[in-house]
Structure formats: structure tokens, C-alpha cells
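Visitor: with the sequence up front, the predicted model follows.
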Amino acid sequence: MAHVTGDFVRIIDQESELNVLESALADCLSAQGRIVLVEGAAGCGKSELIEAFADRAVSRGATVLFAAGSAAERDVPLGVLRQLLDGLPTLEPPELQEQDSEALMIEAMRELHTKMCGIAESGPVVCCVDNLQHVDAASRRFLQYMARHSRSGRILLVASQTRHYSPLDAEFTTELMRRPELVRIQLQPLTATQVATAAARFPGLLDRERLTDDLYRISGGNPLLLRALASEHTELRPTASAERGAIRPQPGGAYARAVVTCLQSCGQNVLKLAAATIVLGPLTTPALIAQLVGITRTEAAQGMSALKASGLLHEQGLRHPVVTTTVVDHLAPGTLAAMHRDAAELLYESNVDPNVVARHLLDSHAHGPLEDAPPWASGLLRAVAEEAVKGEDVCRAITLLELAHDTCVDAQKRVTVKLRLSTIAWRVDPGLSERYLSEATEAVRAGTVSAAQILPLLHRLTAQGRIADALEMQDRLSAALSDSGRAPTDRGTAPEPAAVSPLTSQSDNSVQLAELGETHSYAALDANTTDIERFLATTTLSTATIQPIVQALITLTCSEEAERCVDWCQVFLEQALGRATPGWQSLFSSMKALVLLRLGDLEGAEEHALESLARLPDQRGSNFAFSPISTLLRARTEMGNYVDAAALVEQSVPDSLHLSIHGLAYFRARARYYLATRQFQAALSDLYEAGRLMKQWGMDRPTLLPWRTEAAEVLLEMGHPQRAERLVLRQLSMVDARNPWVRGTSLRLRAATSEPKKRLPLLQQAIMELRKSGDRVQLARAMADLSETLVALGDPLASLIGQEALALAAECKAAVLHERILRGSLSASAPRAMAESPLDVRGSDLGTTLSESEQRVAALAALKYTNREISGLLHITVSTVEQHLTRVYRKLNISRRQDLPTILELNTLEASAQ
């Protein structure tokens, strides 16, 4: 039956132990003194048992004296003795001082014991002392004296102590063990059956049978923990915080508070020892714990025994996550970080698996800065990171390398680690990869590094399409080689971007640095598509093969069999989908979108561009993101979806976008939108800026970006056919004009700038080339041009060709082109005045009054670019922009940029790009 004291429910049956105590009391009544020592783990009911017996002893007429030791009062002399004597007002504790002689102390104890024996003649005296391990030294000496002289008196000494509590006075314990009158009661944790019985005694506890297993598993049979679990469950259940039929203790709840009590009762260093078991996990041994906590092996073994006996620890570690949380919450700040760091040292010296050592270094860093990292830490972390990469655990590899970088003191090795981070991070997050690469670039700029360090940085910058930075590093590499006595090579053109640009072959006048290694053989314009596909068929996607794979795909895109690239993009996209590589997935989706756009499949391009963006953690947080954005913008513009296209144009772009190949693609896409919405000056500005950058970077290739023919279309709309013709003729004179797509688009616009009679053969040749290229949208444009030309010549084939052009436009979902064909007013084939439109004389004169730099700044200002944007585009400071504008205003006698002549927008930008 449950025993109730006030609101306290006694859930455990201690009748057998109480019977032992009553038997000792009976002996005491017969003048046979007894000593009863109650032992048990923290929370196992020692105090509960003594209190229950005290109640029974009082009911039998005994005088009960009660005292309890505490850790806080352990150093208070005679504190426990005074508590005992509070039950005997007629007795006072002896006035003893530390300097008193041993004889004087013994005399005082004898006198007090004699008085107590005198009181016991009229009825037994029961001295109950709880928490013997916390009794102060002076009181303990009196209890020891009492124990030695207890046989002939009617005094019963009942004391409890926590087992495995290391600070307990061994002499006192040994003294008690030698006494023949000693009776020992050892309390054990409850069994599963006893827990089930105890659960039945809790009022308001529903589903007892279903809860028994949880109660036993989480409490470990510890009565204190069991009571806390049951009470917490009954409190939480009405609020639905605990599921029906499940025990779920919460951090800070009754169970957690009971855990704290147990920890405090298990002994000194137990909190740190429990923390050590958290840190070491399955490697926990008394020897390692002793080293980690800084105690002896005996103390470590004793502390672990105390934790196991109290139910807080089992073979797998701490019993429940709430126990772990409670231990961590009560540690001093920085304790876990220091323990993980020390554990890493211990395990490293013991030749434990490097993965385990690395985990401790990571855990240490997670709990605070990894201070005083061992000298071997960075190398070990890098080695483990490479294993993680092989195992496709890229996120873990990134975490390991970040810590390897932070713990490395060698500046050059730190650059190497950042570059490796950039390479690996691309798999999951191109934006993160770009940030790592920027940090590596800044580190190189800030310090002196060798050519061996610059070379991989140059490779990585090239791979990410950061051409401006790549050129700078190429100059640094040449200087480093020159300083080392090796002959530098001509910079020539920038290394072609591998894995990001629509073309990766060298230009005809390009001189690559020899140290860049071999350019992939499949990147040439005239590469055999059979060889390309053979390479793709025998190559598996990996960090080492990603760049040549993309080079091969891009070259295939530019070939006459571009449609084959769609299948290969899907092959490698599926390989990427089979692994945790969202960055690669985004890359191949973007490439598939680009080749579909190249073939005139506008809906497919839109779909895969959106897929590419969806796989990026931040859809505008990287320069790379603007590759699929550019494809999406061009597709939506051609489809006439100007609202969604405008949303793409209106969003902000990264400051560094114009320094990368992705910026070129975006300028082109935005220019197409501006052309479609008749913002001609803005379109020309983007195209001329793209052309200027391509020339500056030494990569002016129409296969990469045909800015001349794009600008020619704008100029035709503006009524400047002669200017358009110059741009088209220049593009036709370039080596890339051998490419069917470049030649076809160039010939179409060449025809648009020619007389009707000369257009026919040009358009027929353009159509032939465009059929080879596979671009159905451009083919539809050329056929529509041909139809209108035939109409002008009175040829009856005009209607048939016009219908085919209309069908092609409809098939491609090119809504804008479809509508213009229906109207019969395709801009490129509309009759044009063959004479150049007269220019504003005032505007022409203006060009002679301004310097070239002033003209460029004024032209961009007239296009509504801000000073900061002009600064970024022209690579000058904001202050320089302001100075140029001040001089322009003075020379033109104006006071604000709104008054700048619009002729500057055309003349200056066009001249700078050609």
C-alpha cells in the first residue's frame, strides 16, 4: 500500500528494509546498541527510508534525533552534531576549538555520550544521520566515538551514505565495518516489475501498462527519477505536450531537476566525468576519462560506478538526451570545447581513427573558438575532408576544410585550402564556392605567394568565368615566373572559361601560359563530334572530370549537332541527381536550358532554367546564377512574357557580375529585353559594354556572344543601317564566321542592310547555315525575311515560305516573332532608308570638345546609370566619375545630367566597342 506523508506519495515498497530497522530498534530496547548503515546510489530512497523509520520509531516511544549532511556545510565544525542535539534541548554540543588537544576532545565526546546514554535509560534514543558523506569532520569524530561505545547503550545510530562517493572518510567507514553490531542495508534500483507496481500507485497516471517500459527505460529503476517522470507526464498530458502512451521528459522539467539532484549526490568531479562520457562516447574508459578530467583512474572508475548505480549511465552512455542536455547546461562556459580539444589530443596520440579525432576538433570548434589548435590539426582535417569527398559527404568536407583553414598558420597553405573549398563547394552551392574563391584571391593580393600558389588560383578563376580576376592573376604569375628566373609568357588573351562559358576554345591569336597545362582537345571549334561523344560516353562525373565534360558539352552545343548535347546534358544531370550535388545539378540544368534556347525550344529553355535556379540555395546570390537567369530572360522575352521578364531585369545584381563571363550573358539577355521593349539606347549600352569587356579580356568571339549582330538589330530599329552594316561585316570577317550559327545570323542581318535585289542570295545562304545550326527561332526569322523579300520581288513562293516561318515560330512558342510575321513587319526585313540618318550637328561637335574618358562617363550618365554603376563599369573610382561629370557640365554649359545630349549615348559607346 502507498504510504503518504503530506502531499508526498511513497511509490516504492521498503517494508523489508523497515523491518530490519525495527529489529535493530527492538535490540536497542533490550540494551543492545545497534548501528545501521543504509547504502545506495543517489536517488534510490535512502532519505525516504530513514524518514519512514523515524516516524515509526517515534510511534514506539523512542526519542528521535535527526541530522543531514550537505555539501554546502561540509566545512562547518560540529554542524551535524548541533542538528542532532536540537532534538535534546537539555544538551549542548561541546565548545571545542581546532587548537584543543586530542585528549580534551576525547573527554568532551565522552561527556556528551555519557549524557546521551543517561537520557536513553528512560527510553531508546535513535540518532538518524542522512548523507554521511557530507558530515563535517568534527561531527564525524563524535559519531565514530558513539559507534565504538554503542554496544551497551540504548542508542541506535542509523546513518545513510551514497555508494561510490569518493570523498568519504575511509577511516570512518572502516571503523563502522569492524563493529559487530553493524547492520548494513543496501538499496538497489527497482526492477521492471517493481517499476510497474510503483506506476500503479501514481494518482492520475493513465495508460500505466503502456507506460511501464518507458518509465523503466528512462529512469533506470531510480525511484527519484521515476517519481519525477511520472509527475512530469501527468502534468504535461492535459496540454498535449506528451503523446498518449509515451513518456517524453522535457529539458528543465521535473525529470531534469531530478537528474541535477542525482548528479550533486554522486560525488565530486561527477559532473565533469559525465561530460567526459558525452565527449568520448563509445570510446569511454576509466583510463581515458581519468586523463581527460585530470583525476586518478580509481576516482574515474568510482565516479562511473556512481553514475551507473544512480541510473544516469548505462553501457551506451548517458541514459537519455535530457540527461545529456542537463549535464551540458550545468557546465562552465568553454568546458566542452576544452574537453573535445583535449580528447582530440589524447586520441591522436593513441593512433585512433583520424575521423574520430577530426570529429572532436569539429565539436570543440562548435562549442567555441578552437584555441591553441595542435600543429597537426590542419593536416589531419584536410586528409579527413578528402575522405569525405570520396564518400560524397560534401557538406562535412566543407566543414572540415573550413576548420583546417582556421587552424592553419601557413599563409600559402591557407590559400590552397580556400581553393579546395571553392572546388568542393561548387557541388552544393556555387555562391559559397565563389565566396571562397574571392577570399583566396584577396589573400593572394594581400601577401607574397609563389607561382605554384597562383597557378591553381588562376585555374579556378578561369573555371568560374571570373575573367578580370584571372587576367590579374595571369600577370602576377608572369611576374612570379620572371622573378624566379623562368621566362614569362605573353599574356595574350585570358584563359577561356571552362565549365561556365558557351565557348572554351582559344582564339586564333591567343597565347596561353604554358603553365596552364593542356587545353582540352574537345574544346576546339572544329573538333570532331564523334570524338566528343566518345569522350563523354567513357567519362564519369567527378571533381576531376567536371571541367572537361562541360567543355565538351559546350563545344557540342556550338557544333552542327547541337541537339545531341541535350541528351548528354541529361545523362550528366542524372549522374548529378544520383549524388548530393545540387550545384552540379544546377549547372547541367542550366546547360540544358542554354542548348534548348540555342535550338529554339523556348518553353524547354524556360523550364530547365527554372529548375537550375530552384536547385541553388540562393537564386541571386552568385554570379553563376545569372547564367540560368540570362537564359530565362531571353526565353521569356522571345515568348512575349514581358511582365516576368521585367521582374528579372528589375532585381539587383551582384557588384562583381560585370567582371565575370556570367555578366556578359546577362548583358546580352537584358539587351534583348530592352530591344523588345524599344529601349534602344539601354540595349546598345549593354551590348557595347559586353563588347568592350570581351575585347579587353581577349575573348571577342561571336560564338561566345555575338554582340555585333545583336547591336546591329538595335541600330536597324533606330534607323542606322550603315552602322549596323559595319558591325555585321566585321563579324563576318572573324574566324568564328565558319560556325554555321554565327554565319547564318550574320548573313541574315547583312541582307537586312542590303538592297532588296541583293537580299535574296544572302538570305538563302543564311537559311542554309541556320538549318545546319539547328536554331529554329533564327531560322524562322531568316525565312520570314526571305518571304518579305520575295513579296517585294513579286515571287509567288513568298506565301509558302512565310507560312513555314509562321509555323516554325508557333512551334518554338516565339510569340513576339509569330505576331510580327503575321503583321508582315519583321523589323530586320522592313524597307530601310539606305542613307545614314543625319546626326545632330551639335552632337557631333560635342564629341570633339570632350575627352574620350569624359565622353564615356557622359554617355553612361545620359543612360541613367548612377555614379557607382559607372564606376564599376569603367573600373574607375566614384570620385573620378564625379570629376569627369563636373568637367562635362562645364564644357557643355549645362547643370545636370538630365540635360546631357542623347547623341552621346550612341556615338561614344559604339566607338568604344568597335
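Guide: Arrived safely, thanks for sending.

Visitor: use CA for all of it now, contacts and neighbours both
Guide: Noted.

Visitor: tally of neighbours for R823?
Guide: Other residues within reach of R823, judged by other CA atoms under 10 Å, total 9.

Visitor: and the strand or helix carrying E603, what does it pack against?
Guide: Using DSSP states H and E, E603 sits within helix 602-614. The contact analysis (3 or more CA pairs under 8 Å, 6 or more residues apart in numbering; DSSP states H and E) places helix 602-614 against helix 582-599, helix 626-638.

Visitor: what angle do that helix and helix 582-599 make?
Guide: 160 degrees (axes from the mean of the first three to the mean of the last three CA atoms, to 10 degrees).

Visitor: for helix 602-614, which positions count as buried?
Guide: 602-613 (16 or more other CA atoms under 10 Å).

Visitor: where along the stretch 651-800 of the chain do the helices fall?
Guide: 661-676, 680-696, 707-718, 721-732, 740-752, 756-773, 776-793, 797-811 (DSSP state H, counting those that start in this stretch).

Visitor: most tightly packed of those?
Guide: Most buried of these, by mean neighbour count (mean count of other CA atoms under 10 Å): helix 740-752, with a mean of 27.

Visitor: return the distance of that one from the chain's centre.
Guide: In terms of CA atoms, centre = their mean, to the nearest Å, the centre of helix 740-752 is found 48 Å from the chain centre.

Visitor: check which residues of stretch 166-179 are buried.
Guide: For stretch 166-179, a neighbour-count test (16+ other CA under 10 Å) marks 166, 168, 176, 179 as buried.

Visitor: which residues sit against that stretch?
Guide: The contact list for stretch 166-179, computed with CA atoms under 8 Å, 6 or more residues apart in numbering, reads 133-134, 140, 144, 147-148, 182, 267-268, 299, 302-303.

Visitor: center of the protein - which residue?
Guide: The residue lying closest to the centre of the chain (CA atoms, centre = their mean) is C395, at 7.2 Å.

Visitor: state the distance from the spatially closest residue to A309 that is not a sequence neighbour to Y165.
Guide: Spatial nearest neighbour of A309, chain neighbours left out: A41 (5.3 Å); criterion: CA to CA, 6 or more residues apart in numbering. Counting by CA to CA, to the nearest Å, the gap from A41 to Y165 is 9 Å.

Visitor: ok, and here's another one to check against it:
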Amino acid sequence: MRLVERADEFALLEEILSGTGDMSSRVIAVTGPVASGKSELLNFAVDQAEAAGFTVLRAIGLRRQRRTPMAVLEQLLLGGEQPRERSESVAKQLDAAKFSALLKDPDSEQEEHVKAHTIRSLTTAMVSPTKERPVLIAVDDMHYADIPSLQCLRHAMEELRTKPAAVVLAWRTGLRLTRPLFGAGLLRQPGLIRMPLTTLSGQAVAELLREYLDEATARRIARDVHRISGGNPLLVRALVHDLLPGSEQCGRRLRTPHAPAVGHAFRQAVLSCLHRVEPSVLAVARGLAVLDGAAAEDTLARVLELSPEAVALSLRELEAIGLVDGGTFRCPAARDAVLADLPPDDRTALILGAVDLLRQPGTEAPVVARHIIAADAVVDAQSPEAQWEAAPPPPLRDCRTSPASNWPTASVEADRTAATSG
């Protein structure tokens, strides 16, 4: 399934890679929030380059190797089939670079982590294949790349400027600006092409659904699918999996019910998005799930012990991903998935922290009762009003109904009056 609303990006990559042999190098920076389609564009570039006979040097940044010297460069230089003599020589240079980098601060871009002569040798290993055929250097998840590798890669891009080569780098935009010095140097590249990605529009989601549904069904559910997913391509695909189990693999076009199904694939996709963001963003998502609609930014900041600025930035990132809108989860199933993934002790701690706010004058009471029951927490509320706020709501919500519409307002107000007057 190739993403719609990315036709210009695919066409540009195809044009660049078809003409690289006759021109100087190009650097393509693909950026966007989690699961916005960055890897799909990078994989397309790799496939096109391999089909055109390029030498492809490929790597992916890994969170666990972010502070491991030369992790990315080692993948680039030793990942493919190479003559034994060349591999042994490169391995020795990598070992020398690792030893030098171990003496430096792994989080400091200001320090030179690798000695100049070692950088030159490693750069030669990346540039020399251009004598025989064009080269593509492709690195995914650049936000996890180690600094020594980035310093070598920056030098290699300088050497490749007049060579038949292309460099495609994909990284996640989010809470923090990662590797700012490398990013600033990238902006000075004369052949830089920026490809910022966002979530899909409602029209693009409808086009995507038409690949698997009849026209009438796709049109009928497109608005709901876009509202639930926020246009996040991964979440849209997950809804297709839940809606038509097995159909994506066999390519069948099937008729479907009147509304999108939210099932296991969607919940797993939600967790996949959240476990790829910064810890503070995940913490805010969990806080939103526990407080469930009563989570003003200052309340979240106090419960999570984060700064108001960090909470605001995290909420902005969750909205950019497509999970949150207006400070609440777009779909209760997404919230339920986050709650189910929350370790019991952490969930209890969040609940008790929220309940403590009930005792503070002037604080709006969060709706936390069903989580209190689940956590076996006992709340010593100090007023009938607080006890009322701790009453569990009816379990009638789904992704097509707003939370407020599930409350029987007339009887609720009568019961509230009786409770507070007694």
C-alpha cells in the first residue's frame, strides 16, 4: 500500500535517483512525526537505487545504540557484501574511531570524537565506490544516530558534493531538536532537498480506503476513519486490518459495515507510536489516559511532576501524531490501549496523585473512579461532591460517541442533588 498524498515526494525521489549518475550529489532530508511515512519514502529510494545499479550503503539508528560510538557508520560500511581485504581495513579504522570516541562525552556535538586522519580514511571508504557507479547513502531514524557517526557522515557529504551520489536521511520531528549542530550543517548543503511530512488529510484517507473498499463504503466511513486516526498512516492501516482481516495481504476489495472497526491492530499501532517517542511524551499520554478528559495542562504537570512547558510540547507532539485532539484522545480505544499498557504500580501512583488534587481547594475534580477501583485504591474523600466525582460512569463509550453523550443527564442531576443535600 503506497501512501497517497505523497505522490510529489515519490516522483522527486525517482527523478533524483534516475539522474544522479550525470550530476552532483543531492541530500534529501525526510522529516515528520512518528509513523508519518518517512521509512516508506526511504525504502522506496533504496529500491529505486538498487534497481538502477547503485551501490547502496544503508543504516538505521537504534535507540539503544544512540550513545554507542560508530554504530551507524559500522552499518553503512560493513552491512553489505564487500571484498574481504576492504572489510578488514574498514573494520580496523572503525575500531580506531571507537577507541577515540570512548574518551569523549557521547552527548557532546562540540567535541571532535574521531581523529582527523581516521575520518579521512572512513570517508574514502564511502566515497571510493562512486568511481565505478553511483552511490546511495540511506539512514533511517537519524534522531538515534550516534555523534561520532554523524561527524564522519558530515565529512563524507562534503566529499560527495561533486560525485554521482545521493544521501537520504529520515528522522522524527518532536519534542526536542536532536543533534542541532548536525542539522545546522545539513542546512548548508547546496544540494539539500527538504521533505517535511504531516498526517494525511481526510481526502487522502478516503483515497486510501478506496483501494480496499467499494466506493460507497469508503465514502461512508472515511470521515470516521480520519477522525479516529487523525490521518496517521499507521493508524489508518491498522483500521484497515481490523476492518478487513486478511484482505490487505490478498488484495481483495470487500464490502464492509457502516462504521470502522477498532480492534487489536489499532491498539497495537497506538502503542507502537507511543513507545517510539520521548519518555516525557509517553508520560503525558499516560496521564491523559488516567485523568480522562479532566486533564488541564497544569493538572498534568503537577500529577506527572513535569514542567508546564514539557507538558505543552508533549501535547503538541501527540496532536501532530494524530492521537490527541483538544487535550483528549481522539478515540476511547486508544486511551484504553494506553491504560492496559501502563504498569500496575505506575497506574496506581498516577491515580493517587490525581486523587490528591481533589483535596486541593480550587482544583477541578478529575474523573478517576473506575481507575481507582482497578488499582484497589481507597479514597478518603472529604466531601459528598468529591465522592460523587469518584462515581464510575456507565461503560457505554465508543469511538463514534462523545463522552458526554453517554451520561443520562436528567437522572444524574437528580441523584447529585440528593447526594449533596443529604
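Guide: Thanks, I have the structure now. What you are looking at is a predicted structure, and each value in this text was computed from that prediction instead of being measured.

Visitor: just to revisit the earlier point, so which of the helices of the stretch 651-800 of the first structure is nearest V649 of the first structure?
Guide: V649 of the first structure lies closest, by CA to CA, to one member of these: helix 661-676, at 6.7 Å.

Visitor: what's that closest one aligned against in the second structure?
Guide: Alignment note (TM-score structural alignment): helix 661-676 of the first structure is unmatched in the second structure.

Visitor: distance from the chain centre to that helix, please.
Guide: 32 Å.

Visitor: to which residue of the second structure is the residue nearest to A309 of the first structure aligned?
Guide: Per TM-score structural alignment, A41 of the first structure is aligned with P33.

Visitor: check contacts around that match.
Guide: Shown in contact with P33 of the second structure (CA under 8 Å, 6+ apart): 172-174, 197-198, 317, 320-321.

Visitor: go with 7 Å
Guide: Each residue near P33 of the second structure by CA atoms under 7 Å, 6 or more residues apart in numbering is listed here: 172-174, 198, 320-321.

Visitor: just the element for the counterpart of E207 of the second structure in the first structure, please.
Guide: Under the alignment (TM-score structural alignment), E207 of the second structure maps onto T197 of the first structure. According to DSSP H and E, T197 of the first structure maps onto helix 192-199.

Visitor: which other helices and strands contact the helix or strand just after that helix?
Guide: Toward the C-terminus, helix 192-199 of the first structure is succeeded by helix 208-219 as the next helix or strand (DSSP H and E). Under the contact criterion of 3 or more CA pairs under 7 Å, 6 or more residues apart in numbering; DSSP states H and E, helix 208-219 of the first structure touches helix 192-199, helix 223-236.

Visitor: please produce JSON lines containing those helices, extended by mean neighbour count.
Guide: Below are those laid out as JSON lines (neighbours: other CA atoms under 10 Å):
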{"stretch": "helix 192-199", "mean neighbour count": "19"}
{"stretch": "helix 223-236", "mean neighbour count": "22"}
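
Visitor: quick one: closest of those helices to R748 of the first structure.
Guide: When these are compared by CA to CA, helix 223-236 sits nearest R748 of the first structure, at 77.7 Å.

Visitor: one step back: same list (the helices and strands packed on helix 602-614 of the first structure) but as JSON lines, adding mean neighbour count and distance to G847 of the first structure.
Guide: Shown next, in JSON lines, are those (neighbours: other CA atoms under 10 Å; distance: least, CA to CA, whole Å):
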{"stretch": "helix 582-599", "mean neighbour count": "27", "distance to G847 of the first structure": "39"}
{"stretch": "helix 626-638", "mean neighbour count": "27", "distance to G847 of the first structure": "34"}
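
Visitor: with distance to K413 of the first structure added, can I get those helices in CSV?
Guide: Formatted as CSV, these follow (distance: least, CA to CA, whole Å):
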stretch, distance to K413 of the first structure
helix 582-599, 26
helix 626-638, 32
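
Visitor: looking at the ones you listed, spot the one closest to G221 of the first structure.
Guide: Here helix 582-599 is closest among these (CA to CA), at 48.6 Å.

Visitor: now for the closest one, which elements pack on it?
Guide: For helix 582-599 of the first structure, the elements it packs on are helix 562-577, helix 602-614, helix 626-638, judged by 3+ CA pairs under 7 Å, 6+ apart.

Visitor: save these as CSV, and put in distance to M105 of the first structure too.
Guide: Output for these, formatted as CSV (distance: least, CA to CA, whole Å):
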stretch, distance to M105 of the first structure
helix 562-577, 84
helix 602-614, 84
helix 626-638, 90
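
Visitor: which one, of those helices, ends up nearest to F588 of the first structure?
Guide: From those, taking CA to CA, the stretch that ends up closest is helix 562-577, at 5.4 Å.

Visitor: report the buried residues of that closest one.
Guide: The neighbour-count check on helix 562-577 of the first structure (16+ other CA under 10 Å) flags 562-566, 568-573, 575-576 as buried.

Visitor: what's the burial count for E315 of the first structure?
Guide: 9.

Visitor: that one -> the second structure?
Guide: Using TM-score structural alignment, the partner of E315 of the first structure in the second structure is G326.
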